[in-house]
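Trainee: sequence first, then the predicted structure, then my questions.
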Amino acid sequence: MTAPRLAALTAAPITAAPVRRLTQLVVGLCLYGASMALQIRGALGLSPWDVLHEGLTKRTGLSFGTITIIVGILVLLCWIPLRQRPGVGTVGNVLVIGVAVDVTLAVLPAPAELIPRIALLTSGVVLNALAAAIYLGARLGSGPRDGLSTGFCARTGASLRLVRTVVEVAVLTSGWLLGGTLGIGTVLYALAIGPLTQAFLPRLTWVEDSLSPDPRPAS
């Protein structure tokens, strides 16, 4: 893992460059919600967590965004026994993404033809990775779902790859059983999201040293 990616996963004090980083956080979370809506309208398969969200939406009749918020809150409660500490970005993740996805779904039509659906899916996956890099790069705290995986790693000593795989397989299976959309989009997301996010992170991660005054004395 590169240094910028490690920095993006480590929260920094909000007092450092708060306006720039809070703006980056909100923009990233709004785009993340929009990217979820693009994939939903593509109707070719969703990410594991969104398969669960869609399944619960079908079962409860609540909006996709409302379910996203509720699940986020429940996952955040799981942080308590794992001794994880939420940041501003964690709370923002729970609230902003759910609102953004519902707003985008309200204005984005669902095409019937395959080509537009493929375009929505691919653009949604790319935007999702970009948005994740933007909000993680603000270094104001990870989302509740990411924190769940890292919390399990810290408590059990298991690798992040193993824990995340187990969690996402369990989430995906539960969502599919509830009626969530599993398809080629799910496979595309699984294969592309990691490399794409890693490619975007170095360019979008806030680094405190880059904004520090030049320590060299004036000549």
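Mentor: Done, it's in.
Trainee: can we go C-alpha only for contacts and neighbour counts from here?
Mentor: Noted.
Trainee: spatially speaking, which residue is in the middle of the chain?
Mentor: A132 (5.3 Å; CA atoms, centre = their mean).
Trainee: tell me the contacts of the spatially closest residue to R164 that is not a sequence neighbour?
Mentor: Leaving aside its chain neighbours, R164 sits nearest to S149 (5.6 Å; criterion: CA to CA, 6 or more residues apart in numbering). Residues in contact with S149, defined by CA atoms under 8 Å, 6 or more residues apart in numbering, are 160, 163-164, 167.
Trainee: do that again at 10 Å, thanks
Mentor: Counting by CA atoms under 10 Å, 6 or more residues apart in numbering, S149 touches 79, 82, 159-168.
Trainee: and it, which helix or strand is it part of?
Mentor: Counting by DSSP states H and E, the element that carries S149 is helix 144-156.
Trainee: still on that earlier bit, ok, the contacts of S149 vs M36, which is closest?
Mentor: Looking at the contacts of S149 and their distance to M36, the nearest is E168, at 16.6 Å (CA to CA).
Trainee: which one is that closest one nearest to, not counting chain neighbours?
Mentor: P48 is the one closest to E168 (CA to CA, 6+ apart), at 5.9 Å.
Trainee: just L76 next, same as before
Mentor: P144 (5.3 Å).
Trainee: okay, now that neighbour: neighbour count?
Mentor: P144 has 26 neighbours, counted by other CA atoms under 10 Å.
Trainee: that one and G89 touch, don't they?
Mentor: Yes - the pair P144 / G89 is scored as a contact, 9.4 Å apart, by CA atoms under 10 Å.
Trainee: the helices in this protein, which residues?
Mentor: Remark: helices assigned in the chain by DSSP state H are 3-8, 18-42, 48-60, 64-77, 79-82, 88-107, 114-137, 144-156, 160-177, 184-204.
Trainee: want to compare, so here's the second one:
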Amino acid sequence: MGFGQKFRRTPHLTRRLVQLYAGLALYGASCGLTVRAGLGVDPWDVFHQGISRHTGLTIGVVSIIVGALVLLLWVPLRQRPGLGTVSNVFVVGLSMDGAMAVVPDAHGLAYQIPLLVAGVVLNGVATGMYISARFGPGPRDGLMTGLNKRTGWSIRLVRTLIELAVLASGFLLGGTVGVGTVLYAVSIGPLAQFFLRFFEIPGAGGEVRVASGPARDTAEDARISN
């Protein structure tokens, strides 16, 4: 019976791993598309973009460095990373740089708007894919849930404060804030919720509820277990 259980679980685990890494790769690519659209990016990428412009590092490399530093903040918050957490740090940044290497900057609204919309929708698809894999939250969401536990503040309040802080910092550093930032903020929650249902893996865990506000990693308002 033990062998039979392992045999049945293998395709299940394989699907989870495929969804995890495909989702993270698509997430990074979607961020690259929104950057190339030039109409504004999500709050964390505003921050990454601002740092990139002052350091000369690519935005993907900055994303990796920031993600690693945020992950270090998990230690005093006593958060436990999963495979998805560590993978998120590296795969998203590398994929983002890869997408930007093949997609040129958009010039003219006739190109910018479709590229922006494609990036936001793809972000929703990618979010649904890798959250449904249930290998742990991204580093920034772990920071959010950790602060929620330590302070007793609501998830929405903690997320809002974090997003506003990185958005303001990124804007001051020269990151792009615009209609794309607003579009991402109002649409990523509904998009992620829809695609979570689409990519849900039976038996992978309980329901994940998605908040309607902006998000970098998972747009979740419930902690994801491994």
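Mentor: Cool, got the structure. Everything numeric in this text was worked out from a predicted model, so none of it was measured.
Trainee: just to revisit the earlier point, so the residue nearest to E168 of the first structure sits right up against S174, yeah?
Mentor: Yes - between P48 of the first structure and S174 there is a contact under CA under 10 Å: 9.3 Å.
Trainee: shared neighbours of the two, anything?
Mentor: 168, 180.
Trainee: more neighbours, those two?
Mentor: P48 (25 against 19).
Trainee: which one in the second structure is aligned with that one?
Mentor: Alignment note (TM-score structural alignment): P48 of the first structure maps to P43 of the second structure.
Trainee: how close does that match get to A133 of the second structure?
Mentor: Distance, P43 of the second structure to A133 of the second structure, by CA to CA, to the nearest Å: 25 Å.
Trainee: what lines up with P4 of the first structure in the second structure?
Mentor: Aligned partner of P4 of the first structure by TM-score structural alignment: none.
Trainee: count the residues that sit near P4 of the first structure.
Mentor: 18.
Trainee: so what's the spatially closest residue to it that is not a sequence neighbour up against?
Mentor: Leaving aside its sequence neighbours, P4 of the first structure sits nearest to P202 (CA to CA, 6+ apart; 5.1 Å). Neighbouring residues of P202 of the first structure by CA under 10 Å, 6+ apart: 2-8, 133, 137.
Trainee: can you name the residues that contact A7 of the first structure?
Mentor: 136-139, 201-202, 205-207 are the contacts of A7 of the first structure under CA under 10 Å, 6+ apart.
Trainee: ok, now T150 of the first structure?
Mentor: So T150 of the first structure contacts 79, 82, 84, 142, 144, 156-161, 163-164 (CA under 10 Å, 6+ apart).
Trainee: mind checking which of the contacts of P202 of the first structure are buried?
Mentor: Neighbour-count burial (16 or more other CA atoms under 10 Å) is assigned, among the contacts of P202 of the first structure, to 4-5, 7-8, 133, 137.
Trainee: hmm, back to that, tell me which of the contacts of P202 of the first structure you also see in the second structure.
Mentor: By both residues aligned by TM-score structural alignment, their matches' CA atoms under 10 Å, the contacts of P202 of the first structure still in contact after alignment to the second structure are 133, 137.
Trainee: let me know the closest of the contacts of P202 of the first structure to T66 of the first structure.
Mentor: A133 (23.7 Å).
Trainee: what lines up with the closest one in the second structure?
Mentor: Alignment note (TM-score structural alignment): A133 of the first structure maps to G128 of the second structure.
Trainee: likewise L178 of the first structure?
Mentor: By TM-score structural alignment, L178 of the first structure lines up with L173 in the second structure.
Trainee: ok, that match touching D45?
Mentor: No - the pair L173 of the second structure / D45 is not scored as a contact, 11.7 Å apart, by CA under 10 Å.
Trainee: identify the residue nearest A68 of the second structure in space, chain neighbours excluded?
Mentor: Closest to A68 of the second structure by CA to CA, 6+ apart is V89, at 6.4 Å.
Trainee: to which residue of the first structure is that neighbour aligned?
Mentor: Using TM-score structural alignment, the partner of V89 of the second structure in the first structure is V94.
Trainee: that match - how many residues pack around it?
Mentor: 23.
Trainee: now the match of A133 of the first structure: how far from F194 of the second structure?
Mentor: Going from G128 of the second structure to F194 of the second structure by CA to CA gives 8 Å.
Trainee: cool, and I201 of the second structure?
Mentor: In this view, I201 of the second structure and F194 of the second structure are 14 Å apart by CA to CA.
Trainee: out of these two, which sits in the more crowded spot?
Mentor: Each of I201 of the second structure and F194 has its neighbours counted (other CA under 10 Å); I201 has more, 18 against 15.
Trainee: give me every residue that touches that one.
Mentor: By CA under 10 Å, 6+ apart, I201 of the second structure lies in contact with 12-13, 15-16, 19, 129, 132-134.
Trainee: just give me which of those residues are shared by the first structure.
Mentor: Retained in the first structure from the contacts of I201 of the second structure, counting by both residues aligned by TM-score structural alignment, their matches' CA under 10 Å: 12, 15-16, 19, 129, 132-134.
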